[in-house]
Every structure is written in structure tokens, then in C-alpha cells.
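In: Structure for this input, please:
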Amino acid sequence: MAEEFVTALKPLIDAIGATVVPLDDRADTDLVLDWEGKPAIAIRLDFEDTLSGIIAAAEQELGKQFGDLDRTEKQAAVRLLDGRGAFVLRRSIDEVAEAMGVSRITIYNYLNAIREAT
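Out: Alright, predicted model coming up:
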């Protein structure tokens, strides 16, 4: 029965960049999914790929690489990333700053301005 469960969830698992992990190999950070009241599979999220995907989608939406954006466009990109939850991921500030060619402080300043405005 658990195979049906995995088959049904496979498109979602692939879309979020996760992998199925055998229950015996699961880590504390893995998400255990139940099937008919019993643990069936564990899902491991790859947050590095998740952030890369969020950045790539934002660059495509904006039509430019982050490094090619002007100041106003970078602020809009940070707003977009913040709205998509990118900054809850570990080291996301550093990665976004590097992609934009700015300092971490600049990203924090953009975020503070965005959050104060709302």
C-alpha cells in the first residue's frame, strides 16, 4: 500500500526538490509521512536546491540576472524573494547578496525597508 502512496506523491516530491528516504535511514530533520496511520516514508528537503530554484524563478520573472539589476530592481527582487519565503532558509541572505553583487548589510537594509513599509 505504501508504494501507491509514494507513487501518488512523487510529482509533488520532485517539484519541491525533495527525495524519498527509507524510514530506517531518516534523520531528525526529515519529514515522516504516514499512510493508514503508520509511518510510510520519509522526505528529505534539499534547501540549497530550493533557494537556487527560487532565485532562478525570480531572475526569469524579472528578465535579468540579479547581478545585472539596478538598485530599484534589486529592491524589487528582494521583495519578491521575501514574499516567496526565501529568507527563512539558512544562508539565504549570503547567497542572495552574492548573486546580486552586494553586501549582506545591503540585503538586510532592503528587507528592513520592505518590512517597515508593510
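In: make it CA atoms for all contacts and neighbour counts henceforth
Out: Noted.
In: which helices and strands does the lengthiest strand in the chain pack with?
Out: Looking across the chain with DSSP state E, the single longest strand is strand 38-45. Contacts defined by 3 or more C-alpha pairs under 8 Å, 6 or more residues apart in numbering; DSSP states H and E place strand 38-45 against helix 2-15, strand 18-21, strand 31-35.
In: Now do the buried residues in the first one.
Out: Of the residues in helix 2-15, those buried by neighbour count under the rule 16 or more other C-alpha atoms under 10 Å are Val6, Ile13.
In: quick revisit: how about the helices and strands packed on strand 38-45, which one is nearest Glu59?
Out: Glu59 sits nearest to helix 2-15 of all the helices and strands packed on strand 38-45, at 18.6 Å, using C-alpha to C-alpha.
In: okay if I get the helices and strands packed on strand 38-45 as JSON lines plus distance to Arg90?
Out: Converted to JSON lines, the helices and strands packed on strand 38-45 look like this (distance: least, C-alpha to C-alpha, whole Å):
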{"stretch": "helix 2-15", "distance to Arg90": "20"}
{"stretch": "strand 18-21", "distance to Arg90": "17"}
{"stretch": "strand 31-35", "distance to Arg90": "18"}
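In: Next, the second sequence, to be compared with the first:
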Amino acid sequence: MTDEEPRRVPQEAERKRGAGEAERDAILRALTPVVDGIAATFGPVCEVVLHDYRRPESSVVAVAGTVTGRTVGGAMSEIGMRVLARGDEAADELNYVTRTGSGRLLKSSTMVLRDSAGAVFGALCVNVDVTEVGRVQSLLAALSGTGAPSADTPVTTFGDDIDSVVDALLDAHLARQGQTWAGLDRAARLDLFRGLDERGVFAVRRAVEQIAARLGISRASAYNYLSQARATAAPDSHDTPEGAAP
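Out: As a prediction, this is how the structure comes out:
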């Protein structure tokens, strides 16, 4: 092997990486007018969001509609974090129902974006506000005596700040445990970190520091809990999405 040959390997890898990034950028550009077209077709009850998961903290690259108040440069929500955590194993999630913090009922779909190599790098998401439909259903159910629809629809935190999404996921996990951090035993603490990891929280920059500060522990302790949680995670530990808008 000549001196030139070792240098060609990283150069070739870099060239392929650059070509892959260019392809992904081209796909996002091609989908941008689709975002406006879908939203215009369904009207003011519809919001369409295009995400680039290479930038979790500012993944929104195009948005049309105002259902959740998202803006370009905004962050992903829980569903995006789960897609990010599952990587190339992620699949489309269609027609799931969630609720905003203000009580609006949404029907949503998340369609993952892949490059020609099959790698997941983003998502096209559609949120339709079906609040009024739900109210009509409740009225008809009351009139017919068949009962009202279930109110156990999960709540999703929306916002352009990724920190608020991370905080909401942490609060939700602690609420399910019915305990504060101080009241959790070691197994429950590992379960908390494992659950957050499975939802993609630690793919976000500074998430470990944010979680540590919220729990009142050192960053080193947080990294230690995360390492132990990953070491003891079950091989098939990804749970079914609980329903969160993209």
C-alpha cells in the first residue's frame, strides 16, 4: 500500500458523507412546497411541519398553519425524540390522537424521511385540530345515550424551546412514578433514566445537564445513572408510542 492509499480512505468517506448531506438537503427543499400545499388543502384546522432531525434543538425547517404555534427554527416534540432514538428502525406513525396543553384535540401523523441509503434524517408531520369534531361527538353521544368518548388522551407540550419538551417528559415520568426524585429507589431511578433515553431525550444537547439540574444531582451522577440504565436495558425495550404530536 502506498502513502497515497491510506489518505484516500478518509477522503472517500468524507466525499460520500458530503453527498449524503446534499441529498438530504435536496429532499427537504423538494418537500417545502408540499408543506404549504397540504395545509392550504385542509384549511385553518391543519398544520404541517417539516423536521430535519440532524438539528434536534431547531428541527423545524418549514411550517404552515398555526394549530400548535410552531415556527421555523423551533424544536421537535416527544414524537420526534422517539423517532430520533429509534434511528433507522423508526416507522411512520399515522392517525394518532393527542391533546395540547390548552385542551385542543389533535389528530396527527408523522411520516419519517429517509435518504437513498435508508437512513432516517427527518419527518413530515401533519396535525389536524379535531376539537370541534370531538365536541359534536360528545353531544351526539349524550343525545343517543351511548356515553361520551374517553378523556384519557395524552397531553403534548408544544413550543420552539427544546428545554420545555425535555422538562415535560421528565415531569410526566415522575408523575407516573407518583414520587419525587428523592423518593425513588435505585431501580426506579434507573427506570426513569431508561425511559427518558428510550424517548430520545439524551440525543438533545445539554439534556444530561438539564435533567441533572432539575433533579438536584451532579452531572457526573446523571451520566452514571444513564450509563447504568443503558447497561441494564432490555434488548427490546422500546415501548409503543403513547401518542404525542410531532
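In: Ser103 of structure 1 is nearest to which of the helices and strands packed on strand 38-45 of structure 1?
Out: Closest to Ser103 of structure 1 of these, according to C-alpha to C-alpha: strand 18-21, at 30.1 Å.
In: Tell me the counterpart residues of the closest one in structure 2, please.
Out: Aligned using TM-score structural alignment, strand 18-21 of structure 1 spans no residues in structure 2.
In: ditto for stretch 100-115 of structure 1
Out: Counting by TM-score structural alignment, stretch 100-115 of structure 1 lines up with residues 215-230 of structure 2.
In: in structure 2, which spans are helices?
Out: 4-42, 78-86, 131-144, 162-177, 186-198, 207-215, 219-231 (DSSP state H).
In: Any idea how far the longest one is from the middle of the chain?
Out: Relative to the chain's own centre, helix 4-42 of structure 2 is displaced by 21 Å; criterion: C-alpha atoms, centre = their mean, to the nearest Å.
In: how far off strand 60-64 does it point, in degrees?
Out: 20 degrees (axes from the mean of the first three to the mean of the last three C-alpha atoms, to 10 degrees).
In: Please identify the buried residues of helix 4-42 of structure 2?
Out: Quick answer for helix 4-42 of structure 2 (16+ other C-alpha under 10 Å): Gly20, Arg24, Leu28, Thr32, Val34, Val35, Asp36, Ile38, Ala39, Ala40.
In: I'd like the distance between the fourth one and Asn224 of structure 2.
Out: Okay, so that is Thr32 of structure 2. 41 Å (C-alpha to C-alpha, to the nearest Å).
In: Could you do the last one as well?
Out: Ala40 of structure 2 is 49 Å from Asn224 of structure 2, where distance means C-alpha to C-alpha.
In: do you know how far Val126 of structure 2 is from Met111 of structure 2?
Out: Separation of Val126 of structure 2 from Met111 of structure 2 (C-alpha to C-alpha) stands at 9 Å.
In: The two - which one has more neighbours?
Out: Taking neighbours as other C-alpha atoms under 10 Å, Val126 of structure 2 and Met111 compare with Val126 leading, 26 against 17.
In: Could you count how many residues lie near Gly83 of structure 1?
Out: 10.
In: typed the wrong thing, it's Ala58 of structure 1
Out: 19.
In: roughly how far apart are the equivalent of it over in structure 2 and Ala182 of structure 2?
Out: In structure 2, the residue paired with Ala58 of structure 1 is His173, using TM-score structural alignment. Separation of His173 of structure 2 from Ala182 of structure 2 (C-alpha to C-alpha): 14 Å.
In: likewise Asn127 of structure 2?
Out: Distance, Asn127 of structure 2 to Ala182 of structure 2, using C-alpha to C-alpha: 38 Å.
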